[in-house]
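1. Pasting the sequence and the predicted model now:
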Amino acid sequence: MPPRKKKTRIFLYLKVFVPVIAITLIAAVGYTAYAVNAITKSNRSLLSIKDFPKKLPDNWGKVVSFTWKEVQISGASGALNGWVFIRGAGLPGIIITHGLGNSRADMMDLGYRLWERGYNVLVYDLRAHGESTNLVTTLGASEKKDLAAAVEFFKTFRIPSPKGGEVQLIDPNKIGLYGVNVGAYASLMVGGENDSVKAVVADMPYDSVREFAHLRARELFGLDNFITNGLLDIGLQINQGGIYDTGSVRSQAANYQSKGKSVAVIIAENTSKNLQKAAMEVMLALGPSVCERIDIPKSRNIPLAGKDADLYNERVCSFFAQRGFPVTPLPDAASPPAAPPAGTPPAAGKEADGKGTGQ
């Protein structure tokens, strides 16, 4: 072939393929940036303390004085705002971690029901949710470290003693964790690593941050293949500064099995088949000696109220009472407690430092 024709053909190839490659690269970068932004956006809903009566259970009880304290936890993500519901010194403690797009306010009724059963409860806002700092979620990577900090905070939290001085609020060897999706992953990871944690309830958990990112991409964009997932992995690795791959729940199975911990995995009908499959795989990885399955109509990935909330809360409370830390029921728990006056803020009793509603 004459040199001139060969050069002409090469030029034509370059003229066609270079623009195609450039367009492909631009599309890949554009998809990656868009997907990372969409998947890590929390859709924060800022709720002030005045809004919380809308989230309270119908029977806001007065069985005993409801004592609470607003707190700030110093976590890996900065300041995490929360409440401690104080039931009594030396009793077990349960930490509630909400899910993606929610806030501690959405967990108020569950926290109250656990408090009513005789537990001290810590409920807090995840990073980029509620009143906590940061702008994006890391789908469990930083949230796992934040929950570990919350466990240490709760273990050392002290209240005034009737005899003077202060006493430790919770039994540091009787801590339970509860979480939804991101909170469920964080709870299972911390539960496996921390010997103080004896029981975990995980609502629609997943095995790893990577898996959840791929599930989110499938739900948001309908994409689930090695190319788009690979681009997403690269984007999240860059976006999260190298903390993207933070371990799997599977890797904690031996800790749960050898240390006699108890887990309940909630499988909800109102979630996608892919999310249900991910939760069931977590349950199977932990093994039947550790993990039991709770089937329920609706997950706490959406706010629940009325009968849905009552059914859900009862299943969670029963698990902690039977497999976690049995506690003495309140004297007249069988009688329905009185409802509060309209507009009563969450401190129907008193804040622990004696300042009333905490507003």
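-> Received the coordinates, thanks.
2. hey, let's count contacts and neighbours off CA atoms from now on
-> Will do.
3. tell me which residues of the longest helix seen in the chain are tucked away?
-> Determined from DSSP state H, the single longest helix within the chain is helix 3-40. If you call a residue buried by 16 or more other C-alpha atoms under 10 Å, then helix 3-40 has these buried ones: 28, 31-33, 35-40.
4. Determine which two of those residues are furthest apart.
-> Pairwise distances across these peak at 18.0 Å for 28 and 40 (criterion: C-alpha to C-alpha).
5. how many neighbours does residue 226 have?
-> Residue 226: 10 surrounding residues under other C-alpha atoms under 10 Å.
6. any idea how far it is from residue 232?
-> 10 Å (C-alpha to C-alpha, to the nearest Å).
7. now swap in residue 38 and tell me
-> Counting by C-alpha to C-alpha, the gap from residue 38 to residue 232 is 11 Å.
8. before we move on, what about residue 314?
-> 39 Å.
9. okay, pairing it with this:
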Amino acid sequence: MHPLFTLEGRKDPHPIYKRLRAEEPAVQILEPYRKVPFWLLTRYTDCSDMLRDPRFGKDFTKLPPEERNRLRMSGEFEVLGKHMLSADPPDHSRLRSLVAKAFTPQIVEGLRGRISTIAENLVSDAVARDASGMDLVSQFSYPLPVTVIAELLGVPASDQDDFRRWTTTLFTPADTDEQLAHLRATGFEFFQYFMALIERRRAEPRDDLVSGLVAAEEGGDRLSTQELVGMLFLLLVAGHETTVNLITNGMLALMDHPEERERLVADPSLLESAVEEMLRYCGPVETTTYRFALEDVEIGGVTIRKNELVLASLLSADRDESRFPDADRFDVGRKPNKHIAFGYGIHFCLGAPLARLEAVIAVETLLRRLPRMKLAVPRGDLEPSSMLLLLHAKKRLPVQF
């Protein structure tokens, strides 16, 4: 098993990536759960080049059937995967244009007051429940973005626990037939939930994103039911899971670097810059989702053959010493800071402005309301939330006030 998939590798992959950038910047690895080989790119230039290269595709229906079966691209997973993140142009362009209207700068800025209220209430609730401390993940980092995206989509806040259970399952490796069956059952639950929600909004439209997507039209096109389900799945998962990790990792970085925390408290004008550094230094997404070569492509000193899978490590690229001076130093005032934590090219994260706003408000609220917050457990006891490479996340973050 490659060191990246070990417990130590999941806890802290940065030393492994540092070695790979120096010795094997493009390396083929066997994914241990589905026994699928893939190429991993770790240098900034190679990652950004691949992400904007049209010779790498994301529409897995273009793969031979046997390759799709190896990746378990069937059934509920195929339905949930019918969204813009798994599409190539021109489908990608059509799907993205239909959703982009919901994430304009004006709409995102209009959410500022509501996000601030949610953040303040979460801190107040945590202190009222236990004046000594809390688990930052379950009591703040998770409920903040999931409440925002749920309200934006128009789904009940009472369903948040189901979302957390579903997404946790879907990001857990399935090694056995029993685990795979559980994974499929969870995917089917997700599918049924969104199908019922779509039908309710078709019958009784509301002022929410689900109703907007049901009615959305661009150049005479509408989203099919399958595309609607896939898009809602993507928006819900991407709309909260990554921001959970951004807030958690960012606050952990501030606790790891008290001098930078003091610098930020003394100069709140650095908040936006600090969030950009959190994205670079300890970003919420470790790797992109899979792409595959549409033809033989030379990149990173290797030839990636047609239909072979490839991942770009955003986490590694953003610590590339050739791109960022003193790359392993956490600097809340770093300028310039052209990280690729939100991806690059046509699949650049559509929700980046919302994630940035949520993180700025979250960090400001926590520093102001809980100025003496510190880790409540030894740093080495913090567990990764998943053994998969996709997310850079902690399962829990116990803190003392």
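-> Alright, I've got the coordinates. As the structure is a computational prediction, the values presented were derived from the model and not from experiment.
10. now what about the TM-score between them?
-> Once the chains are laid over each other, their TM-score by TM-score structural alignment, normalised by the length of structure 1 reads 0.24; 151 aligned residues with a C-alpha RMSD of 7.0 Å.
11. So which elements touch the helix or strand harbouring residue 121 of structure 2?
-> Applying DSSP states H and E as the criterion places residue 121 of structure 2 in helix 112-129. Contacts defined by 3 or more C-alpha pairs under 8 Å, 6 or more residues apart in numbering; DSSP states H and E place helix 112-129 of structure 2 against strand 133-135, helix 143-153, helix 352-369.
12. Tell me which of the ones you listed approaches residue 49 of structure 2 most closely.
-> For those, proximity to residue 49 of structure 2 was assessed by C-alpha to C-alpha; helix 352-369 is nearest, at 20.4 Å.
13. For the helix or strand immediately after the closest one in the chain, name the packing helices and strands.
-> Downstream of helix 352-369 of structure 2, the first helix or strand assigned by DSSP H and E is strand 374-375. The contact analysis (3+ C-alpha pairs under 8 Å, 6+ apart) places strand 374-375 of structure 2 against strand 398-400.
14. So which residues of the stretch 151-300 of structure 1 form helices?
-> Using DSSP state H, counting those that start in this stretch, the helices of the stretch 151-300 of structure 1 run over 182-193, 209-221, 226-239, 253-258, 273-286.
15. Among those helices, which comes closest to residue 199 of structure 1?
-> Distance to residue 199 of structure 1, taken as C-alpha to C-alpha, is lowest for helix 182-193 among the helices of the stretch 151-300 of structure 1, at 7.4 Å.
16. Let me know the angle separating that closest one from helix 273-286.
-> 10 degrees (axes from the mean of the first three to the mean of the last three C-alpha atoms, to 10 degrees).
17. now the helices for the stretch 1-150 of structure 1?
-> Along the stretch 1-150 of structure 1, the stretches classed as helices by DSSP H, counting those that start in this stretch are 3-40, 108-117, 141-156.
18. Residue 293 of structure 1 is nearest to which of those?
-> Closest to residue 293 of structure 1 of those, according to C-alpha to C-alpha: helix 108-117, at 18.9 Å.
19. tell me what the closest one is packed against?
-> By 3+ C-alpha pairs under 8 Å, 6+ apart, helix 108-117 of structure 1 packs against strand 78-86, strand 120-124, helix 306-319.
20. gap between residue 116 of structure 2 and residue 145 of structure 2?
-> 11 Å.
21. who's more crowded, these two?
-> For residue 116 of structure 2 versus residue 145, the count of surrounding residues by other C-alpha under 10 Å is larger for residue 145: 27 against 19.
22. what sits against the more buried one?
-> 239-240, 243-244, 358 (C-alpha atoms under 8 Å, 6 or more residues apart in numbering).
23. Of those, select the buried ones using a ChimeraX command.
-> Only the buried entries of those go into this ChimeraX selection, using 16+ other C-alpha under 10 Å:
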select :239,240,243,244,358
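24. Of the contacts of residue 145 of structure 2, which is the nearest to residue 262 of structure 2?
-> For these, the nearest to residue 262 of structure 2 is residue 358 (21.1 Å; C-alpha to C-alpha).
25. Check whether that closest one really touches residue 115, as I assumed.
-> Yes: counting by C-alpha atoms under 8 Å, residue 358 of structure 2 does reach residue 115; the two are 6.7 Å apart.
26. okay, and the common contacts of those two?
-> With C-alpha under 8 Å, 6+ apart as the test, residue 358 of structure 2 and residue 115 both reach residue 144.
27. got the residue ranges for the strands in structure 2?
-> According to DSSP state E, structure 2 carries its strands in the segments 26-31, 36-41, 56-57, 133-135, 291-293, 297-299, 302-304, 309-312, 374-375, 398-400.
28. which secondary structure elements does the third one contact?
-> Using 3+ C-alpha pairs under 8 Å, 6+ apart as the contact criterion, the secondary-structure elements in contact with strand 56-57 of structure 2 are strand 291-293.
29. run the last query once more with 10 Å
-> In terms of contacts (3 or more C-alpha pairs under 10 Å, 6 or more residues apart in numbering; DSSP states H and E), strand 56-57 of structure 2 is packed against strand 291-293, strand 309-312.
30. one step back: can you say which of the helices and strands packed on helix 112-129 of structure 2 is packed in most?
-> Highest mean neighbour count among these (mean count of other C-alpha atoms under 10 Å): helix 143-153, with a mean of 21.
31. if we can go back for a sec, residues that sit against both of residue 116 and residue 145 of structure 2, list them.
-> Contact criterion C-alpha atoms under 10 Å, 6 or more residues apart in numbering; residues shared by residue 116 of structure 2 and residue 145: 358, 362.
32. do you know how far the residue lying closest to residue 85 of structure 1 once chain neighbours are set aside is from residue 120 of structure 1?
-> Leaving out its chain neighbours, the residue that sits closest to residue 85 of structure 1 by C-alpha to C-alpha, 6 or more residues apart in numbering is residue 68, at 4.5 Å. To residue 120 of structure 1, residue 68 of structure 1 is 10 Å away according to C-alpha to C-alpha.
33. Let me know the closest of the buried residues of helix 3-40 of structure 1 to residue 296 of structure 1.
-> Comparing these against residue 296 of structure 1 with C-alpha to C-alpha places residue 39 closest, at 26.3 Å.
34. Against residue 144 of structure 1, how distant is that closest one?
-> 18 Å.
35. go on, residue 210 of structure 1?
-> 14 Å.
36. what's the answer for residue 40 of structure 1, then?
-> From residue 40 of structure 1 to residue 144 of structure 1 the distance is 15 Å (C-alpha to C-alpha).
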